[in-house]
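Undergrad: Can you look at this prediction? I've put the sequence above it.
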Amino acid sequence: MCGGIVLTYKDALDYIYGFTDYEKQTAFQYTSERFDLGRVVRLLGLLDNPHHRFRSIHVAGTKGKGSTSAMLASILRAAGYRVGLYTSPHLHTFRERIRLDGEIISEGSVAALTERLQPLVAQVPDLTTFEVITVLACEYFAENAADLVVLEVGLGGRLDATNVVTPLVAVITPISFDHVQYLGHTLTAIATEKAGIIKPGVPVVSAPQPAEALTVIEAVCLARGAPLTVVDRAWTWRSEEATPEGQTFSARPTGGTWNTYRLPLLGNHQLGNAATALTTVDVLRGLGIDIPSDAVVNGLANVHWPGRLEVMGRHPWVVVDGAHNGDSAQKLAAALPALFPYRRMILVYGALAGHSVPDMLAALLPVADEVILTRVGNPRGVDPATLLVEVQARGRQAECVAPVGAALERALRIASAEDLVCVTGSLYVVADARVAWYRHVGEPEPPTDP
């Protein structure tokens, strides 16, 4: 409370976003001076170190870290634990970033926590938006007695604000090229940043990696005495059935028996994420965390993670996916014809500055019959005219229609019932498309911020 006026949710968001917000900037230096974990440690200390009052699982990686985090949180909840989940960015509302037992944080809690943090934040110069959010999340999980918290890294790992925890286990999902202007232009450099979450003696689970990235992870684990489990050495898995409603797969640990799992998330790459979650569960069990087998089955079957190969509509198919680098675009391009019967694919594409547009277009254009370029409602959104130059350089033509909602409406007008409309390029594009779709069909829109 300031001068007798209680902070509102909008006031809290304005305050939080008033700090330096690197999610909305297109150019900055990724250095330990700019991303100083000492600031986060100091602010947490002023709150009596809430991150010491819960056990955590720390998840880094280029792709799949959000899906893997959601799977782990769902499994742990099914096992009966009070589970926090911290992820970024959000699709529709800031509150999605901080979840407890599957429920997003309330507006009132955001406002009350922000009000409590304000006098303490004033004692720590140069804090960033993400640092403040991370501390706020830690305080929320601590005061609500979370048993276990799954923390997803925001950017990189080594200098990320979440890297103040000493987790039960560190998880590194697949590493590929993304944010190269900050993390480096080689897999070795990028993997070094991701491996920055590895702590002395803390077990590490690594998803299947390119050899160059795995070499880095193995070297860091050896140097820090951190036991390493590589997923495709510890588990074997195979697809059984995949439909637009979900997929079934079988998996077994090395030397173990096969079990069958149901997963609502689409795409063969999600099986790798699920195997990473299964491997992490094994490591947690070895640390004394009781996770029954039926909790694993139920947790995977009930995981919810929208915006990733998500089917919004049929006749025509309307699919949204947050792919934003070449690797994820390749996986999307392979998944669409494997999962959906369609005559033509109409691609609606938008991108953020800093993402690898050439690599994404190289993967997506060959499978697209029509292309509509759009602009996301984010300061980092790339002008469709700039995207058009890239498309034309590959011998293709495209329409430019903005904003995303108008682009989706255009795609639906030219689509037949046998076609597929795919909206992709970033989670920000997906968020705009999801809202536009709900308006189009007259369904309630997801919660948004003032």
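TA: All right, it came through fine.

Undergrad: going forward, measure contacts between C-alpha atoms and count neighbours the same way
TA: OK.

Undergrad: How are the strands of the stretch 51-200 of the chain distributed by residue range?
TA: Secondary structure of the stretch 51-200 of the chain by DSSP state E, counting those that start in this stretch: the strands cover 55-60, 83-86, 98-100, 103-104, 148-152, 169-172.

Undergrad: Put this next to the first one:
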Amino acid sequence: MTEAQDIRTVEAAIRARGVEWEIDPTLDRIAGLVDLLGQPQAAFPVIHIAGTNGKSTTARMVEALLRERNLRVGRYTSPEFASMRDRICVDGAPLSEERFVELFQELQPYFEIVDQKYGRLSFFEVLTAMAFAAFAEAPVDIAVVETGMGGRWDATNVADGTVAVITPISLDHTEYLGPDVATIAGEKAGIIKPGSTAVLAQQVLPAAEVLLRRTAEVGALVAREGLEFGVLRRELAMGGQVLDLRGLKGVYEEVFLPLYGAHQAGNAATALAAVEALTAGEDPLSDELVRQAFAQVTSPGRLEVVRRGPTVIVDASHNPGGMEATIDAVTESFGFTRLIAVVAVMADKDVDAILELLEPIVTEIVVTRNSSPRAMDPDELAQRAVGVFGQERVQVCLRLDDAIDIAVGLADEGDEFGSGVLITGSVVTAGDARILLRAS
């Protein structure tokens, strides 16, 4: 069997364990597994990240700052855009195909023991254990770990984060996490552990109240965006923005961030505070270290420009909170006079709210589907879109590649420099588009 066949077989075996978006409120299986593995998640400090929007980008920013300090960093994020291996990174790179296969084979006997003793391990539990084992073996100096969904019952929560980061919380996955922001915040607050430092991004009041109550209950230190840290100034710049950031230990000026939008500036401030919270002593980080780290940050599929003439942007926004931030950033940073949207969404999302947010800035919309079995049928999505945009502004296409071609053609009908295409609606949509457009 070839290596390529091996990796496909392993990925198929992991996916056969179910879907990652379902929450089973128990940590018994993953706790039993890491016990068998010798508690690999305790072999390194952890910066643990939960929230509704901005988790993966914040994780990448934290990683960039830590690596600039010459630390060896493990990063675990989800979901992936192209390969399952993208979730588990050491030294900024995904595990090789060979190592991913070896790791699965090494752990498979333990998976089978837990399957028999506690019940079948889930897709996400297997990957989480593989990440912790890979990081312990490397070994890494620190791990940056993103929750899959929620926090309290998330498989990653067998790790006790030295720093717990909560990015902005809004409504998403309500069927699993709860019907309102306060309930969702309660689930995500579960990663805040006794004696840790909680770094809280800007939150709506109901979420903030729940998070602060949790920090008081467990005796955690707290740092809040807008109070203990934050963005002092930001200006648009070619390819991104320039920031002055107030951290927990100092002020860092003229920091170039090659990402768009006020939300990314907030993510940068949050990441900076998380790294400062982990750093011993009261001295600030080096200004040059901070500048160099942020200048190298990438965030695939988050307002990512993948083509010019016309400009094509791929964005993974999939809930109203994320889409609102995307729209603000597109309006501020690009100033399109004609914008064509390509939209494919999951059927369980707040589709109407997403469409209503897009309508004021979009000239025409092409609705389609992505590669997920959870994707909304294009005809149903078209009906929803017609109700918001009107019949004359909506086109429907069964394939994403054809939808992109149509959108680029529509954009070409306008001014080349004032026209753009926004491909959005789902992480899967963004990942599929990146593959089709061969984004690096």
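TA: Everything's here; your move. Everything numeric in this text was worked out from a predicted model, so none of it was measured.

Undergrad: hmm, back to that, reformat the strands of the stretch 51-200 of structure 1 as a markdown table; add distance to residue 18 of structure 1.
TA: Formatted as a markdown table, these follow (distance: least, CA to CA, whole Å):
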| stretch | distance to residue 18 of structure 1 |
| --- | --- |
| strand 55-60 | 26 |
| strand 83-86 | 21 |
| strand 98-100 | 19 |
| strand 103-104 | 22 |
| strand 148-152 | 23 |
| strand 169-172 | 31 |
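
Undergrad: Pipe these into TSV and attach distance to residue 116 of structure 1 and mean neighbour count per row.
TA: As requested, those are arranged in TSV below (distance: least, CA to CA, whole Å; neighbours: other CA atoms under 10 Å):
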stretch	distance to residue 116 of structure 1	mean neighbour count
strand 55-60	23	26
strand 83-86	20	29
strand 98-100	17	23
strand 103-104	20	14
strand 148-152	22	27
strand 169-172	30	27
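
Undergrad: Go through those and name the closest to residue 283 of structure 1.
TA: strand 169-172 (7.6 Å; CA to CA).

Undergrad: Where does that closest one end up in structure 2?
TA: Aligned by TM-score structural alignment, strand 169-172 of structure 1 falls on residues 163-166 of structure 2.

Undergrad: quick one: secondary structure of residue 318 of structure 1?
TA: strand (DSSP: H, G, I helix; E, B strand; the rest coil).

Undergrad: And it, what's its match in structure 2?
TA: Alignment note: residue 318 of structure 1 maps to residue 312 in structure 2; criterion TM-score structural alignment.

Undergrad: Mind jotting down where the helices sit in the stretch 51-200 of structure 1?
TA: Along the stretch 51-200 of structure 1, the stretches classed as helices by DSSP state H, counting those that start in this stretch are 65-78, 107-121, 129-143, 180-183, 187-194.

Undergrad: Most tightly packed of those helices?
TA: A comparison of the helices of the stretch 51-200 of structure 1 by mean neighbour count, using mean count of other CA atoms under 10 Å, puts helix 65-78 on top with a mean of 26.

Undergrad: In structure 2, what stretch matches it?
TA: With TM-score structural alignment applied, helix 65-78 of structure 1 matches the range 55-68 in structure 2.

Undergrad: Which residue, neighbours along the chain excluded, lies closest to the residue at minimal distance from the centre of structure 2?
TA: For structure 2, the residue nearest the mean C-alpha position is residue 56 (3.0 Å; CA atoms, centre = their mean). Counting by CA to CA, 6 or more residues apart in numbering, residue 56 of structure 2 lies nearest to residue 77, which is 6.1 Å off, once chain neighbours are set aside.

Undergrad: ok, now residue 32 of structure 2?
TA: residue 114 (6.7 Å).

Undergrad: so that neighbour touches residue 126, yeah?
TA: No. Residue 114 of structure 2 is beyond contact range of residue 126, at 10.6 Å (criterion: CA atoms under 8 Å).

Undergrad: what about the match of residue 318 of structure 1, neighbour count?
TA: As a burial measure, residue 312 of structure 2 scores 24 neighbours (other CA atoms under 10 Å).

Undergrad: Now check structure 1 for the residue matching the residue nearest to residue 32 of structure 2.
TA: Here residue 114 of structure 2 is matched to residue 124 in structure 1, going by TM-score structural alignment.

Undergrad: Let me see the contact set for residue 304 of structure 2.
TA: For residue 304 of structure 2, the contact set (CA atoms under 8 Å, 6 or more residues apart in numbering) comprises 313, 314, 315.
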